[in-house]
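**Student:** Give me a model of this one.
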Amino acid sequence: MSLTLHLSIIALFVFSFPMDTPVSEIKKETPVIIEATILDESVVTAKANELKQQQENKKRLQQKQQDDVVKKLEQEKQDLQRLKAKRQQEEQEAKKQAEQLKVAAQEEQKKLQDIKQKLALEKKKQQEIDGQRRAEEKKREIEKQRKAKAERIAEEQRQLEAAKIEAEKQKKIAEVKKQKALEEKLRLDAVREEEENRQRAENARIAEKETADATALIKRKITQSWNRPVSVHSNLKCKIRIGLIASGDVMSVVIVESSGNSVFDDSAERAVRKASPLPVPKDPNIFQKFRSFNLEFAPDK
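**Tutor:** Reported below is the predicted structural model:
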């Protein structure tokens, strides 16, 4: 009987665990070694009551847990319903806002269409204004080019007239300069000719003087070299052609006009040859007159 009681307690203890508890979570208790002894009835009863109380506590705990789960599920269901209602309300609000946005978009689209049409009209009007402005600008540019061309032609004409006037002026200046240059040339030519004439006259005078001086010297030397013959009367004269070289040496002596006295003529010829070389001018031009010249020999004059 005691053994049966102990087996019942163990069975009750085993089956008191929930079946859904994982085997791994079941706490392994140290097996109660039942000694085959006779237990005290009160102890067994107390132990049974304790086990029963534990079982009831566990049931109450399980019931409480189940109630909590049910309550939690109910709360979640209510929350879900509230969320669903809120979502439906939000969807309705969103749909309403979408409708409002659609209407607003349509109105905005209409406004945009109106603005586009207005802009198109403004653009067309602006294009017409721009076209008119460009036409005016083109007209002004053409007029400006016409005026510029007319001014350029006028300026070219003015420059041409000015160049023509300047050319005439320069031509007159050149003619005046040419006339002045010609007058100056004529004046210089006259001065030069006058100077040349003066120089020629001076040279002629000098040449004449040197010729006269040379002639006088030649006459004197010949006269000094003349030996008067005893039978020659005084106041006789003859003309002699004398040929000389640059050194003054006598190359030839010819009586071209006789005195009528051959003795006098011969003495004159001898006097010329004896006086050689005669004193001739150093200037070659003047000497040319003495290369062959006539000399009147009159020792008594």
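
**Student:** only C-alpha atoms for contact and neighbour calcs from this point on.
**Tutor:** Noted.

**Student:** show me where the stretch 201-301 of the chain has strands.
**Tutor:** Listed in chain order, the strands of the stretch 201-301 of the chain (DSSP state E, counting those that start in this stretch) span 238-244, 250-257, 292-297.

**Student:** one more, for comparison:
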Amino acid sequence: MWDLIRRYPVAFVLALLMHLGIIALMVFGLDWLNPPEPQLPKVNIVQATLIDERELRKVEEQKKKHAEEEKRRALEKRKRKEAEAKKAAEAKRKAELERKRKEEARRKAEAQKKAEAERKRKLALQKKKEAEKKRKAELERKRRLEEKKRKEAEAKKAEARRKTELERKRKEEARRKAEAERKRKEAAARRRAEQKAREAELAAQLEAEQDARERASITAAIKRKVENSWLRPPSAANRDLQAKVRVCLNESGSVLLVQVIESSGNDAFDRSVEAAVYRADPLPMPKSPRLISEFRDFTFIFRPR
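**Tutor:** Reported below is the predicted structural model:
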């Protein structure tokens, strides 16, 4: 027990103070609530001491377990570090081997590269000599070819100049003939156009005369038919009256609209004229298609005899 007290003095003191406090509370703290009781036997102090020893042993065991756990962890940590160090050393060894391998490969590649460069240099020099030889031969060939082409070109130019002159003369002759032909055709076309113009003018004149005759004939026929259909109103008796009338017809001459546009001054006369036009329906229509549109909407002056 004294060995435990020496090893854990603080824990012992705290445990002792806690138990003494409990004992003091039990002995003195409740006197004012309860009647005085006989003083507790000393056996409780002994019991508290036994409890303190058990708890101290328990704390000792926990510390021992904790120390063992710490030792185990330290051992594992040391083993991990040793394994890591071993792994790092192995990696370093492999890296060194890889570096040496790469260095050897680089050295061999460099030597091979130099040998290849030397081979290429010699090959390039040989090719250069051959190329120079070919170049000179090609220059000579081209010179001879150019000379031949130059002479041929000069001959062709001379021939071309001769042909050009012949072609110019041929074209000039053709142009002269074409100009003469053009003028001849223009003159003929002008004569034909003038003839057609005269014929068209004559035809138009004939048509105009024919239309004028037919227009006058149809107008007179319409006036006669309207006048024959007219009934003189009493207010227009013995009076010389006239009215300008607008008439709209369809293609067959049926009356669509009658409108006095210039009054006679006599309403009965105006109405009688409109009625006469409607009674004369259908009115005569021209045969010429050129005049039909004129008589679809026309005016005339109605002046009875």
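
**Student:** TM-score for these two?
**Tutor:** The TM-score (TM-score structural alignment, normalised by the length of structure 1) is 0.46; 151 aligned residues with a Cα RMSD of 2.4 Å.

**Student:** Would you mind finding the most buried of the strands of the stretch 201-301 of structure 1?
**Tutor:** Mean neighbours per residue, mean count of other Cα atoms under 10 Å, is largest over the strands of the stretch 201-301 of structure 1 for strand 238-244, with a mean of 19.

**Student:** For that one, name the packing helices and strands.
**Tutor:** Applying 3 or more Cα pairs under 8 Å, 6 or more residues apart in numbering; DSSP states H and E, we find strand 238-244 of structure 1 packed against strand 250-257, strand 292-297.

**Student:** go again using 10 Å as the cut-off
**Tutor:** In this structure, strand 238-244 of structure 1 makes packing contacts with strand 250-257, helix 262-275, strand 292-297, judged by 3 or more Cα pairs under 10 Å, 6 or more residues apart in numbering; DSSP states H and E.

**Student:** Hey, what's the angle from the helix ranked longest in structure 1 to helix 262-275? Just curious.
**Tutor:** Longest helix of structure 1, by residue count under DSSP state H: helix 41-225. Orientation note: helix 41-225 of structure 1 sits at an angle of 150 degrees relative to helix 262-275 (axes from the mean of the first three to the mean of the last three Cα atoms, to 10 degrees).

**Student:** Helix 41-225 of structure 1 relative to strand 292-297, how many degrees between them?
**Tutor:** Orientation of helix 41-225 of structure 1 against strand 292-297 (the same axes, to 10 degrees) gives an angle of 40 degrees.

**Student:** Figure out how far helix 41-225 of structure 1 is from the centre of its chain.
**Tutor:** Its chain's C-alpha centre and that of helix 41-225 of structure 1 lie 19 Å apart, by Cα atoms, centre = their mean, to the nearest Å.

**Student:** out of the helices and strands packed on strand 238-244 of structure 1, nearest to Glu41 of structure 1?
**Tutor:** In terms of Cα to Cα, the element of these nearest to Glu41 of structure 1 is strand 292-297, at 214.1 Å.

**Student:** Quick one: work out the angle between the closest one and strand 238-244.
**Tutor:** Following the same axes, to 10 degrees, one obtains 140 degrees for the angle between strand 292-297 of structure 1 and strand 238-244.

**Student:** Thank you, goodbye.
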